[in-house]
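*Asks:* Sequence unavailable; structure follows:
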């Protein structure tokens, strides 16, 4: 497959992300302004940055819960998601307890996702971060199936904070084989150039989490110039 997307088309895949622990409200306001300029789908920020200051236009607001470790109780994750929605979040990216999955307790993972889904019902979009770099193939499939059974809208590769790394084409392909066409698939973590972004889309990603969005989109612009 040889996917060609214009700069504007690629931008609509992007959750323009700032989740650094030292991020300031001023940086988040600047992120939103940059997202409007770049034409991204959304911004993704920490929950204590909500509500976001600045004019959003058609840029949606996403946030995280249980982030980045996932080692929070289901009730805590649910409360965090509910508070985020009340503060203006349109989308929630929740982190599963990877340890539950590694222990073979996919039902426990499904239950915690369902708790967040109940606390942040549609039309809020729920994305489930399964931390694919920490999982084997069978565990990735199990996490995707638990996400679908619990009513999630997306499965997402990574927090971007795990030492094992971020998104890979193989993980996206496997996620796509498992839930593609029914759930969205978000690739995040380590996507820093245009070629990698396109490879993720070709593998099945329907959303991209990027912090260096401008550089990735600049690659699309240079491709357009040929």
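*Replies:* Okay, I see it. Keep in mind the model is a prediction, meaning the values are calculated, not measured. Residues are numbered from 1 along each chain as shown.
*Asks:* rest of the way, CA atoms for contacts and neighbours
*Replies:* OK.
*Asks:* Just to check, residue 124 is in contact with residue 88?
*Replies:* No. If you go by CA atoms under 8 Å, residue 124 and residue 88 don't touch, sitting 10.2 Å apart.
*Asks:* So what's the gap between stretch 21-38 and the chain middle?
*Replies:* Stretch 21-38 sits 17 Å away from the centroid of its parent chain (CA atoms, centre = their mean, to the nearest Å).
*Asks:* list the buried ones in it?
*Replies:* Under the neighbour-count criterion of 16 or more other CA atoms under 10 Å, stretch 21-38 has 28, 29, 31, 32, 33, 34, 35, 36, 38 buried.
*Asks:* for stretch 129-149, same thing?
*Replies:* So stretch 129-149, judged by 16+ other CA under 10 Å, has buried residues 129-135, 139-148.
*Asks:* Show me these that map onto strands.
*Replies:* Applying DSSP state E to the buried residues of stretch 129-149, the entries found in strands are residue 129.
*Asks:* quick one: which of the buried residues of stretch 129-149 sit in helices?
*Replies:* 139, 140, 141, 142, 143, 144, 145, 146, 147, 148 (DSSP state H).
*Asks:* ok, structure two:
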């Protein structure tokens, strides 16, 4: 893969609590200029961004973020509100508490509810690998496949660690053929992003990589 092709995989991301409107506009302007897959922004900014950029920009947001222990109902409402405000892709944090207690039926039930709420919009399930055992990761690969999510995603970027190539290889062994992989968390260099793309990730969440590629190639 050419380095410039990575831009088409990037969810150009700004999820910091103190992000201002100027920060969000800067991110979105970069995304339009560089041709990234989406911008991933807080739900609070979706409608303003959609009103400003319209169809020139694909919007992604996060729900149950970043800890995942919100109620299933609240996540469903977040998803519905986000879609109404212009989001085309939803990244939801799995209920990590339920995973650690091995309440997998509850995890499955919640994700089915969110899948239904998302309708034809893309759903990515963030499993926050840094907190999980290998057994728990494998079980979540199976559940994400069962509920027909579009992606399994490694990390929020707010946990104790982010994506690893070892986890990508584990996912590839245990997800179904219709589930894609998004790597996020700690991907800060072009070399990092290229490694994840070549490992099989269809999306890469990063706030750093797109501007680095643009600067390198004078885009």
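*Replies:* That came in fine, so what should we check first? Computed from a prediction, not measured in an experiment: that's the story for all the values here.
*Asks:* With both chains overlaid, what TM-score comes out?
*Replies:* TM-score for the superposed chains, counting by TM-score structural alignment, normalised by the length of structure 2: 0.93, backed by 216 aligned residues with a CA RMSD of 1.7 Å.
*Asks:* Can you tell me the SS state at the residue most central in space within structure 2?
*Replies:* Of all residues in structure 2, the one closest to the mean position by CA atoms, centre = their mean is residue 91, 4.7 Å from it. Under DSSP: H, G, I helix; E, B strand; the rest coil, the three-state class of residue 91 of structure 2 is strand.
*Asks:* What's the match for residue 82 of structure 1 in structure 2?
*Replies:* Using TM-score structural alignment, the equivalent of residue 82 of structure 1 in structure 2 is residue 80.
*Asks:* How much space separates the counterpart of residue 11 of structure 2 in structure 1 from residue 113 of structure 1?
*Replies:* Using TM-score structural alignment to pair residues, one finds that residue 11 of structure 2 aligns to residue 15 in structure 1. Residue 15 of structure 1 sits 21 Å away from residue 113 of structure 1 when distances are taken as CA to CA, to the nearest Å.
*Asks:* just residue 37 of structure 1 next, same as before
*Replies:* Distance from residue 37 of structure 1 to residue 113 of structure 1, by CA to CA: 34 Å.
*Asks:* What strand or helix carries residue 88 of structure 1?
*Replies:* Under the criterion of DSSP states H and E, residue 88 of structure 1 resides outside all helices and strands.
*Asks:* Can you tell me the closest non-neighbouring residue to it?
*Replies:* In space, residue 88 of structure 1 comes closest to residue 51 once its chain neighbours are excluded; the distance is 5.7 Å by CA to CA, 6 or more residues apart in numbering.
*Asks:* Around the one you found, how many other residues sit close by?
*Replies:* Neighbourhood size, residue 51 of structure 1 [other CA atoms under 10 Å]: 14.
*Asks:* can you give me the strands for structure 2?
*Replies:* Going by DSSP E, structure 2 shows strands at 10-13, 38-40, 59-63, 89-93, 122-126, 151-153, 180-184, 203-206.
*Asks:* would you turn these into a markdown table with distance to residue 72 of structure 2?
*Replies:* Shown next, in a markdown table, are the strands of structure 2 (distance: least, CA to CA, whole Å):
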| stretch | distance to residue 72 of structure 2 |
| --- | --- |
| strand 10-13 | 25 |
| strand 38-40 | 22 |
| strand 59-63 | 11 |
| strand 89-93 | 11 |
| strand 122-126 | 14 |
| strand 151-153 | 18 |
| strand 180-184 | 22 |
| strand 203-206 | 24 |
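*Asks:* What are the boundaries of the helices in structure 1?
*Replies:* So, for structure 1 - with DSSP H - the helices run 7-11, 25-38, 74-86, 98-102, 106-119, 137-149, 169-179, 194-203, 213-224.
*Asks:* Would you reformat these as CSV and include distance to residue 61 of structure 1?
*Replies:* As requested, these are exported to CSV (distance: least, CA to CA, whole Å):
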stretch, distance to residue 61 of structure 1
helix 7-11, 15
helix 25-38, 9
helix 74-86, 10
helix 98-102, 26
helix 106-119, 17
helix 137-149, 21
helix 169-179, 24
helix 194-203, 21
helix 213-224, 16
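*Asks:* List the contacts of the counterpart of residue 138 of structure 2 in structure 1.
*Replies:* When structure 1 is aligned by TM-score structural alignment, the residue opposite residue 138 of structure 2 is residue 141. Residue 141 of structure 1 makes contact with 174, 175, 178, according to CA atoms under 8 Å, 6 or more residues apart in numbering.
*Asks:* Let's see that with 10 Å instead.
*Replies:* Contacts for residue 141 of structure 1 (CA atoms under 10 Å, 6 or more residues apart in numbering) come out as 132, 135, 147, 171, 174, 175, 176, 177, 178, 179.
*Asks:* Disregarding residues adjacent in the polypeptide, which is nearest to residue 159 of structure 1?
*Replies:* residue 68 (6.1 Å).
*Asks:* And that neighbour, what's its match in structure 2?
*Replies:* Under the alignment defined by TM-score structural alignment, residue 68 of structure 1 corresponds to residue 66 in structure 2.
*Asks:* Does that match touch residue 125 like I think?
*Replies:* No. Counting by CA atoms under 10 Å, residue 66 of structure 2 stays clear of residue 125, with 12.0 Å between them.
*Asks:* joint contacts of the two?
*Replies:* Both residue 66 of structure 2 and residue 125 are contacted by 92, 93, 94, 155, under the criterion CA under 10 Å, 6+ apart.
*Asks:* What's the last one aligned with over in structure 1?
*Replies:* The equivalent of residue 155 of structure 2 in structure 1 is residue 158 (alignment by TM-score structural alignment).
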